[in-house]
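Peer 1: sequence and predicted structure are below.
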Amino acid sequence: MTVTVAKQQTATRLIPQLALQSQQQLTGQLDIQANNGEGWSLFFCVGRPIWATCNSRPVRCLQRQLQRHSPQVEFDNLAIRDTDDRFFCWNYKVIWVLYKHQCISKDMAVAIIENSVTDVLFDILQAERQGTLTFNATPREALTMLRMQIVALNLKNALKKAKQAFQAWSEAGLAPVSPNYRPILKDLEQLQAHTSVKIYQQLVRKIDGEQTLRELADSLEIDCLRLTRSLRPYLQKGWIGLQKASDIPRPSQPNKPPSHRKAAERRQPPLVACVDDSPQVCKQLEAILTEAGYRFLGITDSVQALPILLEHRPDLIFLDLVMPVANGYEVCTQLRRMSQFQKTPIAILTGNDGVVDRVRAKMVKASDFLSKPINAEKVLETVKRLLAVTA
């Protein structure tokens, strides 16, 4: 059965469609397609939802739910093949296998299922607000669905939760904004000019261009509505943009051979960055390191350091201790909070080779401590040693 729903200003047609499947006690799946190309699948057992998935980002959505509710699970090692006819989709099979092998508890599995269904219903409500939807119900063998279900949800409760979330989202003026989009920093100059130093540094540190709004909210342990509402002024001015997030590959077997892209990246000479407000120091290090065969990146503005480092992802970073606005300890602390730089060697540069400074350097997780004035032999010895640890 296929039903085409006329465009509505408010999301009303999804609800009778779900009520129909509940009344008819559908055991199978309801595929929903939006005119913007997005699609979702809701799975029912005797009229009650047991799973839901976004068809364009199933792996990414599963990874988020596992990180949120079962962080002990190593997602990259979940090499579960999609070859069993009992399962209606791969991402549900992952949850089922983890639950049956006691890698996650029943409560964790139920929480993942409940939140997946709520998120999908939210996204469908938002898509219906913006255009037409097509519904297609496909029955499946009842006994198999019964055996494979972990929990059967109350449809009214799940829909009520999704409606409340979308209503709050809309009332905040965010109806056109998808929580599945990735925020990106588009105009750093305007952001820096019109925000405080603290807010600017927080934005640069938090928004890496990779995480969706939902993923970013999870990583910050705050509500997605609260996060997106705080970004709304910058979105409206175009200083922060939104981009569609693509799916990620399914996890494969561990110890897989490196991709051609990663192998090519390793063939390039290591990139060493220096954050120092002294152009002279940067030029000294550049001369020493480029002559030794390394690539070099000099940054003389500590406020601009984070976005530049995020863009270039150096293999090693030298940080000047004494700089205006943000000193080396503060910058080092911010870098270590970011997943991209948690393992990157960071060496503090200073003219004060004291015990207190060395202790503070260890407290902010600096990898080493190098005294000024710059000595070529010490610099090269430090670079080789620190890069050897991460090789």
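Peer 2: That came in fine, so what should we check first? Numbering: from 1, shown residues only.
Peer 1: from now on I want contacts and neighbour counts done on CA atoms only, so please keep to that.
Peer 2: OK.
Peer 1: secondary structure element for Gln202?
Peer 2: If you go by DSSP states H and E, Gln202 is part of helix 197-206.
Peer 1: can you list contacts of that helix?
Peer 2: Residues from elsewhere that reach helix 197-206 (CA atoms under 8 Å, 6 or more residues apart in numbering): Leu185, Leu191, Gln192, Leu216, Val303, Leu306, Pro307, Gln334, Leu335, Met338.
Peer 1: what about 6 Å?
Peer 2: Here helix 197-206 makes contact (CA atoms under 6 Å, 6 or more residues apart in numbering) with Gln192.
Peer 1: with stretch 51-63 instead?
Peer 2: With CA under 6 Å, 6+ apart, stretch 51-63 has contacts from Gly39, Trp40, Ser41, Leu42, Phe43, Ile113, Val117, Asp247, Ile248.
Peer 1: next up, a structure to set beside the first:
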Amino acid sequence: MSAPPNSLIPQQTQRVSPVDLLRTLCEKQVTGSLWVASNGVNWLVVFEQGRVIYVTHDLEPLVRLGEQLQRQGGPGSVLAEEVRPLINTLFAQKLKEPASGRVGYEALLWLMRQQYLTREQALEVCERLTREALESLLLVSEGAVVFSPQTHLSQTGYSFELSALLTYCQERIRGWRALGAPVWSPYQRLYLTSHVTPQKQLPELHQQFRVHLRGLSFRHLAIQTNYDELKLAQSLLPYIREKVILLREPQPPFHQLPRLLPLQPIAPPVKPACTIACIDDSPTITNEIRRYLGDTGFEVIAVNEPLKALMQIVRLKPELILLDVGMPLLDGYELCRLLRKNPLFKKTPIVMVTGNTGFLDRAKATMVGATDYLTKPFSQEGLLKMVHRHLAV
């Protein structure tokens, strides 16, 4: 998967919020492929009507499939000893093609068609591979992104709810980060040192682990011992801290995957830079404004009852007021005029929010003391520009 079809990924990178991006695509019930490229790694997420079919990246797709086959069948099984080499032989040539990351999925479908795996077994393997790739994708903060309406993958009839996948992967990431600074990747390699005497008494490591602590990563060690890799890392953490086990960089190409950052100490709550009151009888609009401004350091207070708005605004004393024009019983123009009569709000920026764009509407807003005019529908960028224009933030 060195590049998406037709080299669709742009050269310029951008800030990426994978969670928001995936949720948006699922909410729109899209069918197609999302490509994310970062630090030489390309991720692929395939959707069908807003559900996730598969998530992968282009680092050793057949190796990762083979490991999951070994986990499925166990060491010495037909899947581990016969099918795994067969897959490598049949699909190795495809690794040289563009979008090679999906080769693992194509091989998985082939295994199901050839009845090496039942449909239920293929689903288990697919879900583990999807979770593994999604977990690393959620750590990406900057990359090139493109969406294609084509999936390029045969469908199996099964798919996954994004919310369940996110819940699982985010919980896993929290677990990894809780381990602290020594551990920053599931692909870090572990080495057992025999000459180090621990400062505190630790139980003797089980022989099952000792024979493998010669450069296997947490992930590969978990495959060999049939353990969950996070629980494995948690159990080995005391030995790592006492330097009985040393950690080394991931083996290429897995060193290209984004790093985990340890959990930071919880800081005391910080007062938001400014309080913004949003007066609108529509909860949909106030929720959208809160979503647009909620992660940018502002505290957004929604006021949905125009008749009670004046009392609430006097109590809140916001630094800026976003005021809808078309409200029942008491419209925005009249409310703006009443606010300007109060000495507390003589200089408070009041931005009228409306779908009307006529000259007379703007003139009326100016006459009642409005500071500015924001036309619906508005983008997050447009809203932020308006807020920053009138607040010294």
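Peer 2: Now that the structure is in, tell me what you want to look at. Keep in mind the model is a prediction, meaning the values are calculated, not measured.
Peer 1: flag every buried residue along the helix holding Gln202 of structure 1.
Peer 2: Tyr200, Gln201, Leu203, Val204, Arg205, Lys206 (16 or more other CA atoms under 10 Å).
Peer 1: count the residues that sit near Leu381 of structure 1.
Peer 2: One correction, residue 381 of structure 1 is Glu, not Leu. 10 (other CA atoms under 10 Å).
Peer 1: ditto for Pro85 of structure 2
Peer 2: 13.
Peer 1: cool, Ile113 of structure 1 as well?
Peer 2: 25.
Peer 1: corresponding residue for it in structure 2?
Peer 2: Aligned by TM-score structural alignment, Ile113 of structure 1 pairs with Cys126 of structure 2.
Peer 1: what helices and strands are in contact with the helix of greatest length in structure 1?
Peer 2: Using DSSP state H to define each element, structure 1 has its longest helix at helix 106-130. Applying 3 or more CA pairs under 6 Å, 6 or more residues apart in numbering; DSSP states H and E, one finds that helix 106-130 of structure 1 contacts helix 155-171.
Peer 1: mind redoing it with 7 Å?
Peer 2: Contact here means 3 or more CA pairs under 7 Å, 6 or more residues apart in numbering; DSSP states H and E; on that basis helix 106-130 of structure 1 packs against strand 48-54, helix 58-69, helix 90-100, helix 155-171.
Peer 1: circling back: gap between the residue nearest to the match of Ile113 of structure 1 when sequence neighbours are not counted and Gly66 of structure 2?
Peer 2: Nearest-residue entry for Cys126 of structure 2: Tyr54, 7.1 Å, with adjacent residues in sequence omitted and distances by CA to CA, 6 or more residues apart in numbering. According to CA to CA, to the nearest Å, Tyr54 of structure 2 and Gly66 of structure 2 sit 17 Å apart.
Peer 1: who's more crowded, those two?
Peer 2: Tyr54 (25 against 22).
Peer 1: residue in structure 1 matching the more buried one?
Peer 2: In structure 1, Tyr54 of structure 2 lands on Trp51 (TM-score structural alignment).
Peer 1: got it, and Leu205 of structure 2?
Peer 2: When structure 1 is aligned by TM-score structural alignment, Leu205 of structure 2 is paired with Ile199.
Peer 1: what does Leu338 of structure 2 give?
Peer 2: Leu338 of structure 2 maps onto nothing in structure 1, by TM-score structural alignment.
Peer 1: and for Leu338 of structure 2, nearest residue in space, chain neighbours not counted?
Peer 2: Leu310 (8.0 Å).
Peer 1: burial count for the one you found?
Peer 2: For Leu310 of structure 2, using other CA under 10 Å, the count is 18.
Peer 1: map it onto structure 1.
Peer 2: So, by TM-score structural alignment, Leu310 of structure 2 is left unmatched.
Peer 1: what strand or helix carries Leu310 of structure 2?
Peer 2: Per DSSP H and E: helix 306-316 holds Leu310 of structure 2.
Peer 1: which part of structure 1 matches the helix or strand just after that helix?
Peer 2: Counting by DSSP H and E, the next helix or strand C-terminal to helix 306-316 of structure 2 is strand 320-324. Under TM-score structural alignment, strand 320-324 of structure 2 has no counterpart anywhere in structure 1.
Peer 1: next, the angle helix 306-316 makes with strand 320-324 of structure 2.
Peer 2: 180 degrees (axes from the mean of the first three to the mean of the last three CA atoms, to 10 degrees).
Peer 1: show me which residues of strand 320-324 of structure 2 are buried.
Peer 2: In strand 320-324 of structure 2, counting by 16+ other CA under 10 Å, buried: Leu320, Ile321, Leu322, Leu323, Asp324.
Peer 1: what residue in structure 2 is paired with Gln334 of structure 1?
Peer 2: Using TM-score structural alignment, Gln334 of structure 1 sits opposite a gap in structure 2.
Peer 1: next one: the nearest residue to Gln334 of structure 1 once chain neighbours are set aside from Cys274 of structure 1, what distance?
Peer 2: Distances taken as CA to CA, 6+ apart put Arg205 closest to Gln334 of structure 1, at 6.9 Å, once the chain neighbours are dropped. Separation of Arg205 of structure 1 from Cys274 of structure 1 (CA to CA): 18 Å.
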